[in-house]
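> Take a look and give me a structure for this.
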Amino acid sequence: MSEQARKFDPSHATDFFTGRGHPGWLGLRYSDHGDDWVELELPWREDLLGEEGQRVLASGPILSLMDMASGMAIWRAMDEFTAIATLDLRVDYVRPAREQASVFGRAQCYRLTRSAAFVRGLAHDGDADDPVAHIQAVFMKITSTARL
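A predicted model of the protein is given here:
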């Protein structure tokens, strides 16, 4: 399917999703995407530090980055925006981010079923071969078929 024929374009949708609420407060930015993956950036900011005396991003904002990148990867793979809910998001932090470095979160939706989406990904601070964290996640698709 050509890029122009796609209905869900993360490069355009990111402004909407990151222009408000928690993702907006974090300052998440669009970085890149493919057919089933999305990469977002969490810029380094003084007020997002984890431990006093260390100038690295805290783990909480990185978790939020990966959750948003995962959701956008699912919408990209489905090629539509529809309601989803995070059921399970496991994050394995393998090292702290470098001091004063932005963190990039790349998530790939590798399997879609009728009711669930499965995602894997990583967070890095400029070198995807030396990740800050790995993630595995399961999301539930929420259908709009209501019973009366």
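
> For the rest of this, base every contact and every neighbour count on C-alpha atoms.
OK.

> Find out how far the helix with the most length in the chain is from the centre of the chain, if you would.
Counting residues, the longest helix found in the chain (DSSP state H) is helix 59-78. Taking the mean of its C-alpha atoms, helix 59-78 sits 2 Å from the chain's own mean (C-alpha atoms, centre = their mean, to the nearest Å).

> Mind listing residues that contact stretch 25-40?
Applying C-alpha atoms under 8 Å, 6 or more residues apart in numbering, the set of residues contacting stretch 25-40 from outside is 10-11, 14-15, 18, 41-43, 61, 65, 69-70, 72-74, 76-77, 104-110.

> one more to put side by side:
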Amino acid sequence: MAGSALPRRDMTLDPEFLRQIGETMATGVPQAAALGFRFLSAGDGRGSIEVPWRDDLVGDPDTEVIAGGVVTSLLDHTCGLAITSLATAPFSTATLDLRIDYMRPAAPRAGVIAEAHCYKLTRTIAFVRAEAWDADRADPIATAQAAFVLNRGPGA
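Next comes the predicted model:
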């Protein structure tokens, strides 16, 4: 996306518009579409996406666990969705830093859900925290801390 305005925290975006943004980010981006991401929710600086278990996403056939790279992509996309959910005008983002702490593998043959929260925006940087889990959110697979550059376009 390209644009020129940062979000204003006092504005609430139309839920249908947020759904469309979320669907685009989960299915319109080629990598996300190839991985089978599904949009769950977006709004107020939060976003949630899931990746259902599929045999071709398994890292080790003996364990039947979704590969860590899939979880990394899921967390990255979900962070971007959280940032975008605050937009009052289009702008692009790029990942500057993404630190992921893996705590355990996902359960065998289980999909993964991620939720992210954009907790701080500056003029040029968004700061986000996220977590991924399978069956129990209280027992995360991974957590992430991330920073994204905000490209507001020329003259913004």
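
> Would you mind reporting the TM-score between them?
TM-score for the superposed chains, counting by TM-score structural alignment, normalised by the length of structure 1: 0.89, backed by 144 aligned residues with a C-alpha RMSD of 1.8 Å.

> re earlier: list only buried entries from the contacts of stretch 25-40 of structure 1.
10, 14, 18, 41-43, 61, 65, 69-70, 72-74, 76-77, 104-109 (16 or more other C-alpha atoms under 10 Å).

> Where does the longest helix of structure 1 end up in structure 2?
With TM-score structural alignment applied, helix 59-78 of structure 1 matches the range 68-87 in structure 2.

> so what's the residue nearest the centre of structure 1 up against?
Central residue of structure 1 (C-alpha atoms, centre = their mean): Ala69, 1.5 Å from the mean position. Taking C-alpha under 8 Å, 6+ apart, we find Ala69 of structure 1 in contact with Val38, Glu39, Leu40, Gly105, Arg106, Ala107.

> export those to a markdown table and tack on secondary structure?
Shown next, in a markdown table, are those (DSSP: H, G, I helix; E, B strand; the rest coil):
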| residue | secondary structure |
| --- | --- |
| Val38 | strand |
| Glu39 | strand |
| Leu40 | strand |
| Gly105 | strand |
| Arg106 | strand |
| Ala107 | strand |
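
> so which two of these are the farthest from each other?
Leu40 and Ala107 (8.9 Å; C-alpha to C-alpha).

> Looking for the alignment partner of Ala130 of structure 2 in structure 1.
Match for Ala130 of structure 2 (TM-score structural alignment): Gly121.

> Can you check the distance spanned by stretch 81-100 of structure 1, start to finish?
34 Å (C-alpha to C-alpha, to the nearest Å).
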